[in-house]
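Asker: Sequence first, then the predicted structure, then my questions.
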Amino acid sequence: MFIYNSKLSLEETMTLSPHSASLGYGLSLFETIKLTKGKPEFLSAHLERINHSLTVFGSEKKLKITTVQEDIQKLLKAANVEEGAIKLMVMDLGEGDHVLLTYRPQKYKSSLYQQGFSLGFSEIVNDEKNRFTYHKTANYGSKMIEFRRGKEKGYDDVLFLNTKGWITEGAITNVFFLKDNRIYTPSLESGLLPGIMRQMVKEVLANMGKKVVETPIEKSFYRHCQSAWVTNSLMGAMPVRQIEEMEYRVTENHLTTAINAQLTDLIQSKV
């Protein structure tokens, strides 16, 4: 089932024109929103980001929080669920701006946080000069192919370098590093999506009295760090146990545990 332009459909498939700009050119934007006890986490931030992207790509469409909240509740009631994830899409940018909402169960288990993620590097680069790099569009094929290739090699995600050889982001995550008691994350100008959870983790760390240094990060930097973690809207902060040949002690990564605890409090104030 799904919501299409605020109308609930109990079908599992939908009709899409073969001339659709979404189908032909990937001209869609999307947000992935975590649900907790039937409430969408950080919905205002998600809508602010997608509405900004709509403006950048020349659309006059603006999503209203009240409408999206109502549509989410319709979908959750029909599916009889309270936990999981909503995918919110605006399709056919500038040629209809149709809004689609779908639901899926959440996939991150508590055991993963004890084990930590293993990361490798992609052979494909993020182009920091490409406008699409900074927006969550359906032009996601290269990242998904590299993500699948990484899975085949035993990685949980893959990191992308930019054209200058700097670390940018994962296929599905943003990345943070801890080195000599200082926290680093790649600068937006390096060529990455401004993740919602990336911003929330920065806020949490600021509340903990810890400053995040946003800067260009060379590929070899990870070898000199004490720990690392990745973030996205569904997982929060996930400790990293390994990047290529470099191993980190997840059991000593107490910072991610503290971050996730603080995120819980932040969620209560912003859902």
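Answerer: That came through, no problem.
Asker: contacts and neighbour counts: CA atoms only from here.
Answerer: Will do.
Asker: List the buried residues in the helix or strand containing His46.
Answerer: Assessed by DSSP states H and E, His46 sits inside helix 43-56. Buried residues in helix 43-56, defined by neighbour count with 16 or more other CA atoms under 10 Å: Leu43, Ala45, His46, Leu47, Arg49, Ile50, Asn51, Ser53, Leu54.
Asker: residues in contact with the second one?
Answerer: Ala45 sits next to Ile196 when contact means CA atoms under 8 Å, 6 or more residues apart in numbering.
Asker: I'd like the distance between it and Thr15.
Answerer: Going from Ala45 to Thr15 by CA to CA, to the nearest Å gives 30 Å.
Asker: follow-up on the earlier one: Serialize the buried residues of helix 43-56 to CSV and add fields for distance to Phe147.
Answerer: Formatted as CSV, the buried residues of helix 43-56 follow (distance: CA to CA, whole Å):
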residue, distance to Phe147
Leu43, 26
Ala45, 26
His46, 23
Leu47, 26
Arg49, 24
Ile50, 23
Asn51, 27
Ser53, 24
Leu54, 26
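Asker: of the residues you listed, closest to Ile217?
Answerer: Arg49 (24.7 Å; CA to CA).
Asker: give the contact list for the closest one.
Answerer: Per CA under 8 Å, 6+ apart, neighbours of Arg49: none.
Asker: same check, this time on Pro239
Answerer: Listed by CA under 8 Å, 6+ apart, the contact set of Pro239 reads Tyr113, Gly116, Phe117, Ser227, Ala228, Trp229, Val230, Val250, Asn253, Thr256.
Asker: putting a second one here so we can go through both:
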Amino acid sequence: MSYINFNGQVIPATEPCIQTNDRGLTLGDGLFETILIRKSSIPALAYHWKRLETSAPIIGLSIPFPSNTLETMLLALIEKNNLHDKIAGARLTLTSGNSARGILPAPGTKPNFFISVFEHAPLTKVDYSAVIVRIKKNEHAPSSRIKSTSYLDNVLAKKEAVTQGYDEAILLNTANHIADGAISNIFMVKNQHIYTPRIADGALPGVVRTILLDEFSNAFSLTEKSMTIAELIDADEVFVTNALMGIKPVTKLQDKHFMQFPCALGLQAALRERKDYL
């Protein structure tokens, strides 16, 4: 039997807990984090917490626990589900809570949260492809900067890419610049310089993206910039990042194939050494 944490209580995963008037369910009014847990170590927890603290005020949410309580709940759930010696993932979902029907929450509505954990098998396939899809990201919307439970554009973008035989979808913004992937941030390498789209261009402030910019920018000449389709396709390397995948080289972009990834693999090794990441 597997277990989840709902509002601070550990319960069987099969036990009903979400009510039909939860605004995360009915309106997508909430946030989520997907967190890597490696043998009871949480290498990027501080970065997940920082994003949660930054995102919650944007949608008027209060976080009903401090960061140290989140760590305690995550590790207790890992232990309860017998994942303490494994590579695992956790999904934290925070909603604006139960409220009467209507677009705005009733006064005094309290947030709900639930946490689930799962064994995570790192992506081992060598080939990883990406394609630019028709769905665009509105870089002017507040939702472009948060990990919102309203994830339909990402779902549809991913479906479009997979239908075409690709692994990941790349979304453009309204100015036709590169924003990010359906489940990832995107990076390109040109002449040993690494670039990634700006938050202002619609890039989600992903956790691994933030770690790389904060801790590796100088050693690897890594900067943010607006990025055109032509620049991306003309890159020497392309790679994507997310919290569970870490750094993944893209071997095919549109119809272009990439064969060597010295910058991506070097950065991957540095991330593994410093943060005990994948």
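Answerer: Arrived safely. Being a predicted model, the structure only gives us computed values, none of them experimental.
Asker: circling back to that earlier point, comparing the helix holding His46 of the first structure with the second structure, how large is the average distance?
Answerer: In the superposition against the second structure, helix 43-56 of the first structure averages 1.1 Å from its aligned positions (mean CA distance after the TM-score superposition for the first structure).
Asker: which residues in the second structure does the helix or strand following that helix match up with?
Answerer: Where DSSP H and E defines the elements, the next helix or strand beyond helix 43-56 of the first structure is helix 65-79. Under TM-score structural alignment, the counterpart of helix 65-79 of the first structure in the second structure spans residues 67-81.
Asker: contacts for that stretch?
Answerer: Applying CA under 8 Å, 6+ apart, the set of residues contacting stretch 67-81 of the second structure is 1-5, 8, 10, 40, 45, 49, 84, 90, 115-117.
Asker: Grab the two from these that are most spread out in space.
Answerer: Among those, Met1 and Trp49 lie farthest apart (CA to CA), at 28.7 Å.
Asker: returning to what we had before: the helix holding His46 of the first structure maps to which residues in the second structure?
Answerer: Counting by TM-score structural alignment, helix 43-56 of the first structure sits on residues 45-58 of the second structure.
Asker: Show me what the longest helix anywhere in the first structure is packed against.
Answerer: Using DSSP state H, we find that the single longest helix of the first structure is helix 254-270. Under the contact definition 3 or more CA pairs under 8 Å, 6 or more residues apart in numbering; DSSP states H and E, helix 254-270 of the first structure sits against helix 196-207, strand 236-243.
Asker: Now the first one on the second structure. Mean distance?
Answerer: Its aligned residues in the second structure lie a mean 2.3 Å from helix 196-207 of the first structure after superposition (mean CA distance after the TM-score superposition for the first structure).
Asker: what inclination does that helix have with respect to helix 254-270?
Answerer: If you take axes from the mean of the first three to the mean of the last three CA atoms, to 10 degrees, helix 196-207 of the first structure sits at 100 degrees to helix 254-270.
Asker: Buried residues in helix 196-207 of the first structure, which are they?
Answerer: For helix 196-207 of the first structure, by 16+ other CA under 10 Å, it's Ile196, Met197, Arg198, Met200, Val201, Lys202, Glu203, Val204, Leu205.
Asker: Now check the first one against the second structure: what is it aligned to?
Answerer: This means Ile196 of the first structure. Using TM-score structural alignment, Ile196 of the first structure lines up with Val207 in the second structure.
Asker: That match touches Lys50, doesn't it?
Answerer: No - here Val207 of the second structure lies out of contact with Lys50, judged by CA atoms under 8 Å, at a distance of 9.4 Å.
Asker: Between these two, which contacts overlap?
Answerer: With CA under 8 Å, 6+ apart as the test, Val207 of the second structure and Lys50 reach no residue in common.
Asker: In the first structure, what residue corresponds to Leu36 of the second structure?
Answerer: So Leu36 of the second structure corresponds to Lys34, using TM-score structural alignment.
Asker: Please list all residues in contact with its match.
Answerer: Pro40, Glu41, Glu83, Gly84, Ala85, Ile86, Gln106, Ser233, Leu234.
Asker: Buried members of those residues into PyMOL, please.
Answerer: Of the contacts of Lys34 of the first structure, the buried ones can be selected in PyMOL as follows, counting by 16+ other CA under 10 Å:
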select buried, resi 40+41+83+84+85+86+233+234
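Asker: Just give me the closest of the contacts of Lys34 of the first structure to Phe30 of the first structure.
Answerer: Distance to Phe30 of the first structure, by CA to CA, is smallest for Ile86 among the contacts of Lys34 of the first structure, at 10.1 Å.
Asker: In which helix or strand does the closest one reside?
Answerer: Secondary structure (DSSP H and E) places Ile86 of the first structure in strand 84-91.
Asker: now the contacts of Pro239 of the first structure as CSV including neighbour count and secondary structure?
Answerer: CSV is the format used below for those (neighbours: other CA atoms under 10 Å; DSSP: H, G, I helix; E, B strand; the rest coil):
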residue, neighbour count, secondary structure
Tyr113, 19, helix
Gly116, 22, coil
Phe117, 20, strand
Ser227, 27, strand
Ala228, 29, strand
Trp229, 24, strand
Val230, 26, strand
Val250, 21, helix
Asn253, 20, coil
Thr256, 22, helix
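Asker: which of those still touch in the second structure?
Answerer: Retained contacts for the contacts of Pro239 of the first structure in the second structure, judged by both residues aligned by TM-score structural alignment, their matches' CA atoms under 8 Å, are Phe117, Ser227, Ala228, Trp229, Val230, Asn253, Thr256.
Asker: Out of the residues you listed, which is nearest to Lys62 of the first structure?
Answerer: Val230 (30.2 Å).
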